[in-house]
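>>> quick one, fold the following:
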Amino acid sequence: MRTTDALRGLECLDCSELLDPAVAGGRCPDCDGILDPTYDYDAADLSLDAGAVGSMWRYADLLPFPREAAVTLAEGGTPLVPCPGLAESWGVGEVYVKDEGRNPTGTFKDRGQSVAVTAAREHGAEDVALASAGNAGQAAAAYAAAAGLDAHVFLPERAGFTQKAMVEVHGGDLSVVDPVGGDSRIGDAGAAFEAAMEDDWHPVQTFVTPYRHEGKKTMGYEILEQLDW
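Modelled structure (predicted):
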């Protein structure tokens, strides 16, 4: 499994056990706590990767996996759009909007799925799975397709037509879950995902995979760089 020099391991937020990322891929095997990548920042090369301008993998040394391992569709590098009218109406100096609609499937979910699907491929997985309200599902299907993996996506009935359609456009195995108790909720899809989960499916579900939030944090790095902080 290829990891960056700075990655120390996966630390359980409940019991503080430090686990080998080559072995652990979901929640803590000891206490079922959430795992979080932890880094030795002295070992990181903090110079930016000029070859990855326009991609969140510009910050690969602060991510779990090196750029050469990445499953990427050129996500990240989204612009900060100045909104002077909002700034004036709110009585503040400046307002910017981070335009995450520029990402490959149209949302910031691409950042997290890029890292999560990279982890799945590095683990040798052939299938990934998750429940989603919609956007993460279509992102998972897109990144799984890019990695040559199968995606099993569980969406509630209330998910948008576009999200359902794009899961299938990207070749995902889509399960639309009927409402339980009258109202269609993400929890319905979550329960179906847990019931259907197979041992050889690699989870790319929030609060199961340790990696989705690692991709999302690159929004912060970009904002700092774009504002020249």
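
>>> drop to CA atoms for contacts and neighbour counts, all remaining ones
Noted.

>>> give me the number of residues near the nearest residue to residue 35 once chain neighbours are set aside?
Spatial nearest neighbour of residue 35, chain neighbours left out: residue 12 (4.4 Å); criterion: Cα to Cα, 6 or more residues apart in numbering. Close neighbours of residue 12, defined as other Cα atoms under 10 Å, add up to 23.

>>> wait, isn't residue 12 in contact with residue 36?
Yes. Here residue 12 reaches residue 36: they are 6.3 Å apart, a contact under Cα atoms under 8 Å.

>>> residue 110 against residue 139, yeah?
Yes. Residue 110 is in contact with residue 139 according to Cα under 8 Å; the separation is 5.5 Å.

>>> more neighbours: these two, which one.
Under the criterion of other Cα under 10 Å, the comparison of residue 110 against residue 139 puts residue 110 first, with 30 against 27.

>>> now that one: which helix or strand?
helix 109-122 (DSSP states H and E).

>>> by contact count, what packs against that helix?
With contacts defined as 3 or more Cα pairs under 8 Å, 6 or more residues apart in numbering; DSSP states H and E, the packing partners of helix 109-122 are helix 135-147, helix 212-216.

>>> among those helices, which is nearest residue 201?
Closest approach to residue 201 among the helices and strands packed on helix 109-122 is made by helix 135-147 (12.1 Å; Cα to Cα).

>>> sequence B follows; please return its structure for comparison with A:
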Amino acid sequence: MRTFFILYIILWFFQEIPAQSGIADTSPAAANFIENKYILEYNTESFFNTGLANNQIEYLTFDQELLNATIFFSINKLRKKSRKSELKYNSVLDSLSSQYVANNNAYKFKRSSYNIKNISKFLFIEFKKNNNRFSLFSANINILQILKYTNNRRFYYDKTDTSKTYKLYYTPTYKDSDTIGVQIDPHTYKSFSELYLRSVQGYERRKLLSNSFCYVSCNTEVVEHSLDRKKIPFAKVLIVLGGFRIPEIKKK
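Reported below is the predicted structural model:
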């Protein structure tokens, strides 16, 4: 009975820790870090009610903060549907993950155990360096196309088109060779987030829905060299989950 009571107190204590309490990022980069205004202003329901996530992703006016927030709220929407508590926003996780996204090229975001180890090592060193209290964390990486492109279909760049941003079209079939191809439309912020969630399967998806984590950061960045006119543009995605391990209680 005594052990159960102590466990209950510990669980209550960690649940009551506010998002910033005792978890301060003292790194130089964090001094200039700006928290996500959409996450601070809205909750999951009110955010999607605004319709902001239904805007198309245009790289000339790309709102990275909005895409990060859309993925954040999409994760919480999925957790709510699965009857899990929503994850909280934390500026420490957000600051560190944004540093990693900005300072590493697209090859570091290809899904491999080697790249995951690199991110985990980076987070572990930063947490230890700044005396942060996160003792449990998990990272998920990906590279996703920002156009609704069907893989392996041929496409071309129409340099004469001045009305569209991306100017990419599917190559017409042989029967319709004398017609203009169908434009490859960009994702909306919402459909890109849904694409990410569909890409997370198996063990990674179970971690996304796990009660072991209470914080999450979502960071993205469009890869500039992928905006070449003959390529399908894509974006780097980094999701970091954070939590705390419950200390073991020795029986007396």
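
>>> work out the TM-score between the chains.
Once superposed, chain against chain, the TM-score is 0.24 (TM-score structural alignment, normalised by the length of structure 1); 96 aligned residues with a Cα RMSD of 5.9 Å.

>>> hmm, back to that, which of the helices and strands packed on helix 109-122 of structure 1 is buried the deepest?
helix 135-147 (a mean of 26; mean count of other Cα atoms under 10 Å).

>>> C-terminal to that one, what's the next element?
strand 150-156.

>>> kindly reformat the helices and strands packed on helix 109-122 of structure 1 as JSON lines containing distance to residue 96 of structure 1.
Compiled in JSON lines, these are given as follows (distance: least, Cα to Cα, whole Å):
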{"stretch": "helix 135-147", "distance to residue 96 of structure 1": "23"}
{"stretch": "helix 212-216", "distance to residue 96 of structure 1": "18"}
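
>>> so which of those helices gets nearest residue 195 of structure 1?
The closest of those to residue 195 of structure 1 is helix 135-147. By Cα to Cα, the value is 17.4 Å.

>>> now the angle from the closest one to strand 150-156?
Angle of helix 135-147 of structure 1 versus strand 150-156, following axes from the mean of the first three to the mean of the last three Cα atoms, to 10 degrees, is 170 degrees.

>>> counting by contacts, list what helix 135-147 of structure 1 packs against.
In terms of contacts (3+ Cα pairs under 8 Å, 6+ apart), helix 135-147 of structure 1 is packed against helix 109-122, strand 127-131, strand 150-156, helix 161-169.

>>> please redo it, this time with the cut-off set to 6 Å
helix 109-122, strand 150-156, helix 161-169 (3 or more Cα pairs under 6 Å, 6 or more residues apart in numbering; DSSP states H and E).

>>> just the angle between that helix and helix 109-122, please?
Using the same axes, to 10 degrees: helix 135-147 of structure 1 against helix 109-122 is 40 degrees.

>>> tilt between helix 135-147 of structure 1 and strand 127-131?
170 degrees.

>>> how much space between residue 101 of structure 2 and residue 140 of structure 2?
According to Cα to Cα, to the nearest Å, residue 101 of structure 2 stands 12 Å off from residue 140 of structure 2.

>>> shared neighbours of the two, anything?
Common neighbours of residue 101 of structure 2 and residue 140 are not found (criterion: Cα atoms under 6 Å, 6 or more residues apart in numbering).

>>> what's the spacing between residue 2 of structure 2 and residue 14 of structure 2?
In terms of Cα to Cα, residue 2 of structure 2 sits 19 Å off from residue 14 of structure 2.
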